[in-house]
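1. no FASTA, just this:
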């Protein structure tokens, strides 16, 4: 996929016929689309910020779980929603960044069909081995891979996921060959790691956290520029001599295309206020999530940076989801 400039077209350049619609009225509820089932982390985040934002916006914020196609169904609904401030979507990085890299055809174009509103949370990935493994660092893992090329592999919760491509990033930077083994979710991956079916696994940190704390698994590195707040004693890849192995997952908040800038700013302000609440920060941290924030332009920059980060890795892998 070609690199994209993820910038919202200026309203002033649009013909009058396509001018942004009126701002949301306080008596109209906001539908917050979530493309994943109730009960998951993104659903919990959506409900938490909705409860806070409805007070600041002085209007109801109603969650609508539009599950299907890994979040792409909700994205298509957002694309076709009226730009009147009554529809929003919270979605993970996979929808605006990874899906365009791995699917040949999509029912949306994030560069033109989404209006960025704000960055909600970040989350780290972790490289984990079995708890009684002698491997305690990334360098030791790389040395083991080179000494055992016939066993050199890693597991991820799904083919085409960010943990999959993060493993390929590690292989590239460490100059080793690793076979990727895809599992059907985080739980089967953990079972494989704990059962010595695969030497290491890469997943969202929180998936390994309980077993790490119990000594059944050992997270030997995390993926952020700084240490994960839930794992302050575990060094990052960068701290261990791999400065180019950096990357996080995140959730972003979006509005339909051509939403008025004043409405975007109004919702962004409410989002940032919600994210600054101590109880929200604490709750998200309990889920392994770190609050984001900032402007709509900040979210656009994050999208562009991550498209440029993951694009070469995905293309080099030759992976396609369809």
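-> That came through, no problem. Given the structure is predicted, the values throughout are model-derived calculations rather than measurements.
2. going forward, measure contacts and count neighbours with C-alpha atoms only.
-> Fine.
3. Now do stretch 87-96: distance to the chain's middle.
-> 9 Å (C-alpha atoms, centre = their mean, to the nearest Å).
4. do the same with stretch 163-172
-> 16 Å.
5. do the same with stretch 115-125
-> 7 Å.
6. do stretch 97-117 as well
-> For stretch 97-117 - counting by C-alpha atoms, centre = their mean - the centre lies 14 Å from the chain centre.
7. From residue 219, how far off is residue 195?
-> The gap separating residue 195 from residue 219 is 16 Å, by C-alpha to C-alpha, to the nearest Å.
8. Against that first model, consider the following:
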């Protein structure tokens, strides 16, 4: 073998080893990245919550954590993506009640079954939905808005972040309670709904307090009523549905993190501990509280029980509304 050929073979071997090392690093990096699926567009309340947690979870998990927005169908696409993901602890789904508890009640075939396809990792907060008035709406509070709608013929449109969501049923109940002909206008998430509210395309909307809180502070819209039985710390002057005589919304929604069924217990435990540590950090808790969340840790088992109980309550409300699963 000539010296030139030996030199060529040696160089080729070194290049192959280098390429193999680079590929190995790339694979290791891909495997060490944790994705948090979010079923709504960037810019909405759920997306903001996910990004706060993702930033701090990186230190707790020891790897990169990214938010993956799979917006559409009220979180259905993200839920289906979680079902299809490998149960290796590197794909999570951060969701509130709608995607996990409500979609299975309002759709004949959502493409996932929470009880079979998901495993709850940890819950970290509860929140309430609210009625908000667009900046161009003359009414300054809920009663004035109701009176204004009646004076204008009793008809009004209210935006909702997703079809067949709890806000849609809230619109129906509010209309029945006050003798109004209210139409729920569904959007693909809270961000586009908020854009139309800020542009005064629609006069009012129903969504989560985290969706509305910043623009309420800025005076660009007005939160007029919150669901539940207790006033919110971030909105102490805003009356509750209970105060306004609107019943059936006492069970408040939750925020939780879910993993694909079959995820090893060791991975679930590591993730749960990470979530618990992150929400205990004072500045994280302050940020989430300022968004209108009531921060509190729930273990995977506790989150699972809450999800089932919440779904049972809403199954009765949806059935009573006459809504037929699509």
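-> Right, received. Where do you want to start? Since the model is a prediction, treat every value here as computed from it, not as a measurement.
9. what ranges do the helices span in the stretch 1-150 of the first structure?
-> 41-57, 72-79, 99-102, 110-113, 138-147 (DSSP state H, counting those that start in this stretch).
10. Which residues belonging to the last one are considered buried?
-> Think helix 138-147 of the first structure. Of the residues in helix 138-147 of the first structure, those buried by neighbour count under the rule 16 or more other C-alpha atoms under 10 Å are 138, 141-142, 144-146.
11. what does the very next helix or strand once past it contact?
-> Downstream of helix 138-147 of the first structure, the next assigned helix or strand under DSSP states H and E is strand 153-156. Contact partners of strand 153-156 of the first structure, identified using C-alpha atoms under 8 Å, 6 or more residues apart in numbering, comprise 145, 163-164, 167, 178-183, 185-186, 189, 193, 198-203.
12. just stretch 129-147 of the first structure next, same as before
-> 151-153, 174, 176, 178, 193-196, 199-201, 212, 215-221, 237, 240.
13. which of residue 195 and residue 219 of the first structure has more neighbours?
-> Neighbours were counted for residue 195 of the first structure and for residue 219 using other C-alpha atoms under 10 Å; residue 219 has more, 27 against 11.
14. Are we agreed that that one is in a strand?
-> Yes. Counting by DSSP: H, G, I helix; E, B strand; the rest coil, residue 219 of the first structure falls inside a strand.
15. Report the separation between residue 243 of the second structure and residue 166 of the second structure.
-> For residue 243 of the second structure, the distance to residue 166 of the second structure - C-alpha to C-alpha - is 19 Å.
16. Tell me which of these two has more neighbours.
-> When neighbours are counted by other C-alpha under 10 Å, residue 166 comes out ahead of the other of residue 243 of the second structure and residue 166, with 24 against 15.
17. To which residue of the first structure is that one aligned?
-> Under the alignment (TM-score structural alignment), residue 166 of the second structure maps onto residue 162 of the first structure.
18. Alignment lookup: residue 277 of the second structure to the first structure.
-> Checking TM-score structural alignment: residue 277 of the second structure goes with residue 273.
19. nope, residue 56 of the second structure is what I was after
-> Per TM-score structural alignment, residue 56 of the second structure is aligned with residue 52.
20. give me the number of residues near its match?
-> The burial count for residue 52 of the first structure: 18, using other C-alpha under 10 Å.
21. picking that back up, of the helices of the stretch 1-150 of the first structure, which is nearest residue 66 of the first structure?
-> helix 72-79 (5.5 Å; C-alpha to C-alpha).
22. counterpart of the closest one in the second structure, which residues?
-> Taking TM-score structural alignment as the measure, the second structure aligns residues 76-83 with helix 72-79 of the first structure.
23. Could you pull up the residues touching the match of residue 166 of the second structure?
-> 94, 98, 249.
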